[in-house]
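Participant: Here's my sequence, what's the structure:
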Amino acid sequence: MVCLHQYSTANLPHTQPGIPSASTAKSQLSALTVKASYDDGLYNRDKFPHWITISGACNTRETVLKRDGTNIVTDSSCYPTSGRWYSPYDGATWTVASDVDIDHMVPLKNAWISGANTWTTSKRSDFANDLSRPQLWAVTDNVNQAKSDQSPDQWKPSLTSFHCTYAKSWVAVKYAYGLSITSAEKSSLSSMLNTCSS
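Facilitator: Sure thing, here's the model as predicted:
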């Protein structure tokens, strides 16, 4: 793993689609259903078909790597052979695609236990490959693995300056898909939204 730590705003990735303003996110948060999560024990990642073909040879993962990176060069199968990726969760910059994971802002299992267990497979695929909302993020691989399926009351990005954007994005995705939140999750999201300047 070759990491180049750089923290200037010049390294911030392309702006994710669909991130609401803080005031909109607060309104959306207030509108979410608050209830205990329900784990029916039937979750399986395969129930969320992901990394589907988006365009030509490019799947969802490769599309996000191209979207969120800088100076990306790909081979004929769309795999990035060079480029740079800034991970907003921890402030690290990477130059090898294998060091970068595509994180689902709202993890697939978290979605399952907050309402996606009743969805069709088609809707779960839309959720897992959503490029029109702030759901997919190129981040440091082991940071993504540390987050796993945890909600914001259980895990937050180490870069506190990103907490505002993280909360706005999480809320926007849950709101768009009508997913519920727990009371602890709502409290944590509210606290993070209170760090927003706009």
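
Participant: from here on, contacts and neighbour counts on C-alpha atoms
Facilitator: Fine.

Participant: Now the strand or helix carrying His163: buried residues?
Facilitator: Take DSSP states H and E as the rule and His163 turns out to sit in helix 163-177. Buried residues in helix 163-177, counted by 16 or more other Cα atoms under 10 Å: 163-175.

Participant: Equivalent analysis for stretch 115-124, please.
Facilitator: Gly115, Ala116, Asn117, Arg124.

Participant: For the one residue sitting closest to the centre of the chain, which non-adjacent residue is spatially closest?
Facilitator: The C-alpha lying nearest the average C-alpha coordinate of the chain belongs to Met105 (Cα atoms, centre = their mean; 2.3 Å). Closest residue to Met105 apart from its sequence neighbours, by Cα to Cα, 6 or more residues apart in numbering: Gln135 at 4.8 Å.

Participant: next one: stretch 75-89 to chain centre, how far?
Facilitator: Stretch 75-89 has its C-alpha centroid displaced from the chain centroid by 17 Å (Cα atoms, centre = their mean, to the nearest Å).

Participant: how far does that stretch stretch from start to finish?
Facilitator: 28 Å (Cα to Cα, to the nearest Å).

Participant: what about Gly91, how many neighbours?
Facilitator: A count of neighbours around Gly91, defined by other Cα atoms under 10 Å, yields 21.

Participant: What of Asn142?
Facilitator: The burial count for Asn142: 12, using other Cα under 10 Å.

Participant: If we ignore the residues flanking it in sequence, what's nearest Gly18?
Facilitator: Arg133 (4.7 Å).

Participant: Correct me if wrong: that neighbour contacts Ile19.
Facilitator: Yes: the criterion here is Cα atoms under 8 Å, and Arg133 meets it with Ile19 at 7.1 Å.

Participant: Among these two, which residue is more densely surrounded?
Facilitator: For Arg133 versus Ile19, the count of surrounding residues by other Cα under 10 Å is larger for Ile19: 22 against 19.

Participant: Which element, helix or strand, includes the more buried one?
Facilitator: Going by DSSP H and E, Ile19 is not part of any helix or strand.

Participant: List the residues that contact it.
Facilitator: Arg133, Pro134, Thr165, Lys168, Ser169, Ala172 (Cα atoms under 8 Å, 6 or more residues apart in numbering).

Participant: repeat that for 10 Å
Facilitator: 25, 132-135, 165-173 (Cα atoms under 10 Å, 6 or more residues apart in numbering).

Participant: From Thr15, how far out is Asp103?
Facilitator: The separation that Asp103 has from Thr15, given Cα to Cα, amounts to 15 Å.

Participant: now the other sequence, so there's something to compare against:
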Amino acid sequence: MITTLRRTATAVALAVLPLTLTAQTVHAAAPEETAPLGVAVGLLPVSDESREGYARTKFRHWNAGLDLRDGCNTRAEVLISEAMAAPAVGPGCALSGGEWSSYYDVQHVVGAAGLDIDHMVPLAEAWDSGASVWSAARREAYANDQAAPQSLVAVTAKTNRSKGDKDPSDWLPPAASALCRYAVEWTSTKLRWGLAADQEEQRRLYQLAAGCGEEVVAWTPAP
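Facilitator: You can find the predicted model right below:
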């Protein structure tokens, strides 16, 4: 929760920095929506998935980030915002020191080298679930989404690489304490971006929801 609040506060602070407005129409942010986990899982459209045409390069990820002045890309900004003890930021946004907690496997990590930034819903899974029809700009926005703290998560490289591009029917975090949070954040990310689930994925999410008590999913539809 502390990390979520920190990430949200950072995004809000950066949003009020002076900006040069273009002629584009400025739209008000969509209101946050909430639902109990089991109900939220039922809101996911169910569809068969196809990876035809996928390439990771179709999602421009780790762009210049929220603050164009800090010299840090999205990956580095997420590491900084999720740190339990802040790393030192050197020239070129080189990070040294710092401490993190990887909730997938309940590991305390010292130094950013042992971490990956996980796309909660992997890029390939997003493609399978609806992103194949998006514009390049929307795929870039998805791949660098810091407006929703659950979209990008600092976790141990080992768990991120074990997960790969799998959905919850094929992979779940090894720590039992992580399962309900993971189900909430996966479902929230899919609802935020209007992504579908396949039948096995939805079935597994329902199974998780049955053991997660009063967990609530919150999401704000992406612009």
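
Participant: More neighbours: Asp103 and Thr15 of structure 1, which one.
Facilitator: Neighbour comparison, Asp103 of structure 1 and Thr15: the larger count goes to Asp103, with 22 against 10 (by other Cα under 10 Å).

Participant: Alignment lookup: that one to structure 2.
Facilitator: Using TM-score structural alignment, the partner of Asp103 of structure 1 in structure 2 is Asp118.

Participant: Let's verify its match: helix, strand, or coil?
Facilitator: strand (DSSP: H, G, I helix; E, B strand; the rest coil).

Participant: Need the overlap of contacts for Arg133 and Ile19 of structure 1.
Facilitator: Joint contacts of Arg133 of structure 1 and Ile19 (Cα under 10 Å, 6+ apart) are Ser169, Trp170, Ala172, Val173.

Participant: nearest to Glu185 of structure 1, of those?
Facilitator: Using Cα to Cα, the shortest approach to Glu185 of structure 1 within the shared contacts of Arg133 and Ile19 of structure 1 belongs to Trp170, at 10.4 Å.

Participant: and the closest one, what pairs with it in structure 2?
Facilitator: So, by TM-score structural alignment, Trp170 of structure 1 is matched to Trp186.

Participant: need the contact list for its match.
Facilitator: 41, 119-122, 150-151, 167-168, 180, 192, 205, 217.

Participant: The residue nearest to Gly18 of structure 1 falls within a helix, correct?
Facilitator: No: applying three-state DSSP, one finds Arg133 of structure 1 to be coil, outside a helix.

Participant: correct me, but it touches Gln16?
Facilitator: Yes: using Cα atoms under 10 Å, Arg133 of structure 1 is in contact with Gln16, at 7.3 Å.

Participant: between those two, what contacts are shared?
Facilitator: Ser169.

Participant: so where do the helices sit in structure 2?
Facilitator: With DSSP state H, the ranges of helices along structure 2 come out as 2-15, 37-43, 74-82, 123-128, 136-143, 157-163, 179-192, 199-210.

Participant: Distance to Tyr54 of structure 2 for the ones you listed - can I get that in a markdown table?
Facilitator: A markdown table is the format used below for the helices of structure 2 (distance: least, Cα to Cα, whole Å):
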| stretch | distance to Tyr54 of structure 2 |
| --- | --- |
| helix 2-15 | 30 |
| helix 37-43 | 25 |
| helix 74-82 | 22 |
| helix 123-128 | 7 |
| helix 136-143 | 12 |
| helix 157-163 | 18 |
| helix 179-192 | 18 |
| helix 199-210 | 20 |
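
Participant: so which of these gets nearest Ala88 of structure 2?
Facilitator: Short answer: helix 74-82, nearest of the helices of structure 2 by Cα to Cα, at 9.1 Å.

Participant: can you name the residues of structure 1 that the closest one overlays?
Facilitator: Mapped onto structure 1 using TM-score structural alignment, helix 74-82 of structure 2 covers residues 60-68.

Participant: distance from that stretch to structure 2 after superposition?
Facilitator: After superposition onto structure 2, the mean distance of stretch 60-68 of structure 1 to its aligned counterpart is 0.7 Å, using mean Cα distance after the TM-score superposition for structure 1.

Participant: outside of that stretch, which residues touch it?
Facilitator: 12-16, 50-55, 57-58, 69, 72-74, 77-80, 83-87, 97, 100-103, 128-131, 136-139.

Participant: hmm, try it at 8 Å
Facilitator: 13-14, 50-54, 72, 78-80, 85-86, 97, 102, 129, 136-138.

Participant: residues contacting Arg204 of structure 2?
Facilitator: The neighbours of Arg204 of structure 2, taking Cα under 8 Å, 6+ apart as the test, are Pro168, Ser169.

Participant: any idea what it aligns with in structure 1?
Facilitator: Match for Arg204 of structure 2 (TM-score structural alignment): Ser188.

Participant: Ok, Gly92 of structure 2 next?
Facilitator: Per TM-score structural alignment, Gly92 of structure 2 is aligned with Ser77.

Participant: repeat for Tyr104 of structure 2
Facilitator: Tyr104 of structure 2 maps onto Tyr89 in structure 1, by TM-score structural alignment.

Participant: what's the burial count for that match?
Facilitator: Neighbour number of Tyr89 of structure 1 under other Cα under 10 Å is 21.

Participant: swap in Ile52 of structure 1?
Facilitator: Considering only other Cα under 10 Å, Ile52 of structure 1 is surrounded by 14 other residues.
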